[in-house]
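[1] Sequence plus the predicted model coming up.
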Amino acid sequence: MLTCEWTREQGWATPLIQPYGNLSLPPSASVLHYAIECFEGLKAYKDRSGAVRLFRPELNMQRLLNSAQRLALPSFDPTELLALVEETVKTDSDWIPDQPGYSLYIRPTIIGTQESLGVSPPNKALLFVICCPVGPYYKTGFSPVNYAGGILPQTKVAPAGYQQILWLFGPDHQVTEVGTMNCFIYWTNEQDELELVTPALTDGTILPGVTRDSILELGRNWNEFKVSERTVTMQQLTRALGEGRVHEMFGAGTAAVVSPIKAIHYNGQDLQIPLDKKDPTSMAGPLAMRFWEAITMIQYGEIQHEWSVKIA
């Protein structure tokens, strides 16, 4: 693991790569009382030749900087942090599985460690990076999930068979995110256009996901359907389902890349989402599968692409 302390008086100390171990924090540390912390999540992959690769890591470093600045945590140079992350991953490279679908999860984190009770910008902070081997999100292939619309805790909807929460916003029930993933709808819109749509980033409620950005860029490069970032409400989605205009829905994020959605419970009713209209036995729609294949092939170096950064 990597650790690096910061104080307002002296700035960043010398980073230290050391074996994984416990952190020592005072009970009054600001992170424990006011949740002054932020973190990132990315993965390291081994390609067929055994080389270690990261997927668009500069975006994660910039996003962590944005989060830190928003929380009045110390600033840093994203390029320098990426170099530290790369060195940490190289040190832990023996922990990166070499089977397809496996990877090393990387969690850079910054926490406020000021010893005082009171809400204020911390004068002390700690940056640390930990890593953990992870397997395929779907061990036996795609497994679509049900999302329960609303704001009830996931623990309350799990007994009814729903694996995630579909978060809605505002009186018009705008679709926002699914659990911790960005949400995508592939449909024929009201103008009779094939469209891939996801909520926009304009108001700060939507996570600027790296996978989200990758899907949008791939879709625009394919130039086979309209790609939009805009508001979609549950009323619009329900009407489109009733008219047979919805082709697929899926979540997108680092852990699963894409996660197909097959049902949404909304207003006391299960709305059935098509997966593959041509194959009722399919567990993922053709577009979701296409995005998954394109991104994972880049991640594992099967396709040479600027998004895949070879570090060792």
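    Received, thanks.
[2] hey, let's count contacts and neighbours off CA atoms from now on
    Fine.
[3] residue ranges of the strands in the stretch 1-150 of the chain, please?
    2-7, 11-12, 16-17, 37-39, 42-46, 52-55, 103-112, 124-134, 145-149 (DSSP state E, counting those that start in this stretch).
[4] Name the next helix or strand downstream of the last one, please.
    Okay, so that is strand 145-149. Next in sequence after strand 145-149, counting helices and strands by DSSP states H and E, comes helix 154-157.
[5] Show me which positions of that following helix end up buried.
    Buried residues in helix 154-157, counted by 16 or more other Cα atoms under 10 Å: Q154, V157.
[6] just stretch 153-166 next, same as before
    Q154, V157, Y162, Q163, Q164, I165, L166.
[7] quick one: the helices in the protein?
    Per DSSP state H, the chain carries helices over the ranges 30-34, 57-70, 78-91, 154-157, 210-222, 234-242, 286-299.
[8] Reformat the ones you listed as JSON lines; add distance to T254.
    Listed next are these as JSON lines, based on distance: least, Cα to Cα, whole Å:
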{"stretch": "helix 30-34", "distance to T254": "25"}
{"stretch": "helix 57-70", "distance to T254": "11"}
{"stretch": "helix 78-91", "distance to T254": "17"}
{"stretch": "helix 154-157", "distance to T254": "20"}
{"stretch": "helix 210-222", "distance to T254": "6"}
{"stretch": "helix 234-242", "distance to T254": "25"}
{"stretch": "helix 286-299", "distance to T254": "11"}
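[9] next, the one to line up against it:
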Amino acid sequence: MDIRFVKRDVLKEKPDQKHLGFGKYMTDYMFVMDWTKEDGWKDARIVPEGPISLEPACVTLHYAQETFEGMKAYRTAEGKIQLFRPEMNAKRMINSNARLCMPEFPVDMFVEAVKALVKVEADWVPSEPETSLYIRPFMFATEAALGVHMASAYKFMIICCPVGAYYAEGINPVKILVEDELVRAVKGGTGFTKCGGNYAGSILGQVKAEKLGYSQVLWLDGEHRKYVEEVGTMNIMFKIAGEIYTAPIEGTVLPGVTRDSMIHLLRDWGYKVNETRLSVDDLMKAGHDGTLEEVFGTGTAAVISPVGELRYKDDVVTINDFKIGELTQKLYDTLTGIQWGKLPDKYGWTVPVE
């Protein structure tokens, strides 16, 4: 791609790396590229980060035709910068776009755009332990015309922000509420896509959970409200009697990059990973009879999040005495070790930004 660069007059002041939080501080620049029905993708550019102008009739504002991705850039101890499996994010966005009738942004262009922006923003990639540069590629319709239809114009953008730990609790166990009234996704819907509507629809459950003192919601399947699927911002895995259980990728669960990476690691270590439906009743039974040994969420933002308590209706179980499990810790240490370059990458997952 020929990427045009527009230099910023005055660079932003960088935040304290020890107090980054998550998603608070945007970097100096953003990547932008436009698509029209007539010309396809055109005018790739890196420009100063700032507001964008939209017509009030922009179809995305009315019909939510948008998708996004979440990924990170990591600084190694040697000062080098690397990405983690960016091609998986690119392919997932292609699948999300296809479901929402949006144009495909090719894998090679996606990875090139991410690399180009991260290279420009190299000084923003933090070096403090547990920190990284969060990368948010997203696409949305820009046509100004009311009416539900595939739009004639779209914009692909990437913004970045340096981040610390996703949860204030850090790697400590969190409490999760099983939602038994609302549903997140159904087969044939958009549950497998990364689109804003999925997250907007989950906020009510999150609010309900927080009022009861829980950090996140564990969603059940939309058809039977019986099988555990995923947490609002993460896939989730259960270690029961020495085996791993996680919901299958059948159209209602996001195919997480971290999820896939964890499954690779677990199977390499000899664990049996069951990608199968697990009923909430069986899960709670395992919690009470002691066979539920560990529970952990997986996702790009949090990496891995141990679960110390599950509540379903009026039934509550505590997992592993509300301590992080041995396997959960090993998974976290191994995956982050690969991401930050502390451990060898035998899978070829890391991609240098040079």
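    It's in. From a predicted model like this one, the values you see are computed outputs, not experimental measurements.
[10] what's the TM-score here?
    Superposed pair, TM-score by TM-score structural alignment, normalised by the length of the first structure: 0.92. Supporting alignment: 299 aligned residues with a Cα RMSD of 1.4 Å.
[11] circling back: same list (the strands of the stretch 1-150 of the first structure) but as TSV, adding distance to V232 of the first structure.
    TSV is the format used below for the strands of the stretch 1-150 of the first structure (distance: least, Cα to Cα, whole Å):
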stretch	distance to V232 of the first structure
strand 2-7	41
strand 11-12	44
strand 16-17	45
strand 37-39	29
strand 42-46	28
strand 52-55	29
strand 103-112	32
strand 124-134	34
strand 145-149	14
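[12] Mind checking those strands for the one nearest to L201 of the first structure?
    Nearest to L201 of the first structure, of all these, is strand 37-39, at 18.9 Å by Cα to Cα.
[13] ok, and what's touching the closest one?
    V31, L64, S67, A68, L71, L73, R107, P108, T109, I110, I111, G112 (Cα atoms under 8 Å, 6 or more residues apart in numbering).
[14] which residues in the second structure does it match up with?
    On the basis of TM-score structural alignment, strand 37-39 of the first structure is assigned to residues 66-68 in the second structure.
[15] related to what we said a few turns ago, closest to G253 of the first structure among the contacts of strand 37-39 of the first structure?
    Of all the contacts of strand 37-39 of the first structure, R107 has the smallest distance to G253 of the first structure: 14.5 Å, by Cα to Cα.
[16] Could you report the distance from the closest one to C183 of the first structure?
    To C183 of the first structure, R107 of the first structure is 23 Å away according to Cα to Cα, to the nearest Å.
[17] Give me the more crowded residue out of the two.
    Each of R107 of the first structure and C183 has its neighbours counted (other Cα atoms under 10 Å); C183 has more, 26 against 17.
[18] what's that one in contact with, if anything?
    Contacts of C183 of the first structure by Cα under 8 Å, 6+ apart are V175, T176, E177, T198, P199, M249, F250, G251, A252.
[19] ok, now V107 of the second structure?
    V107 of the second structure is in contact with E87, A90, K91, counting by Cα under 8 Å, 6+ apart.
[20] try L117 of the second structure
    With contact taken as Cα under 8 Å, 6+ apart, L117 of the second structure is in contact with Y29, M30, F31, I46, I158.
[21] again, only this time at 10 Å
    Counting by Cα atoms under 10 Å, 6 or more residues apart in numbering, L117 of the second structure touches 3, 5, 29-31, 45-47, 135, 158-160, 353.
[22] Map it onto the first structure.
    L117 of the second structure maps onto T88 in the first structure when the alignment is built from TM-score structural alignment.
[23] Find the residue closest to the residue mapped onto I185 of the first structure from the second structure in space, skipping its chain neighbours.
    Matched across to the second structure, I185 of the first structure falls on F238, judged by TM-score structural alignment. Nearest residue to F238 of the second structure in three dimensions, chain neighbours excluded: V295, at 4.6 Å (Cα to Cα, 6 or more residues apart in numbering).
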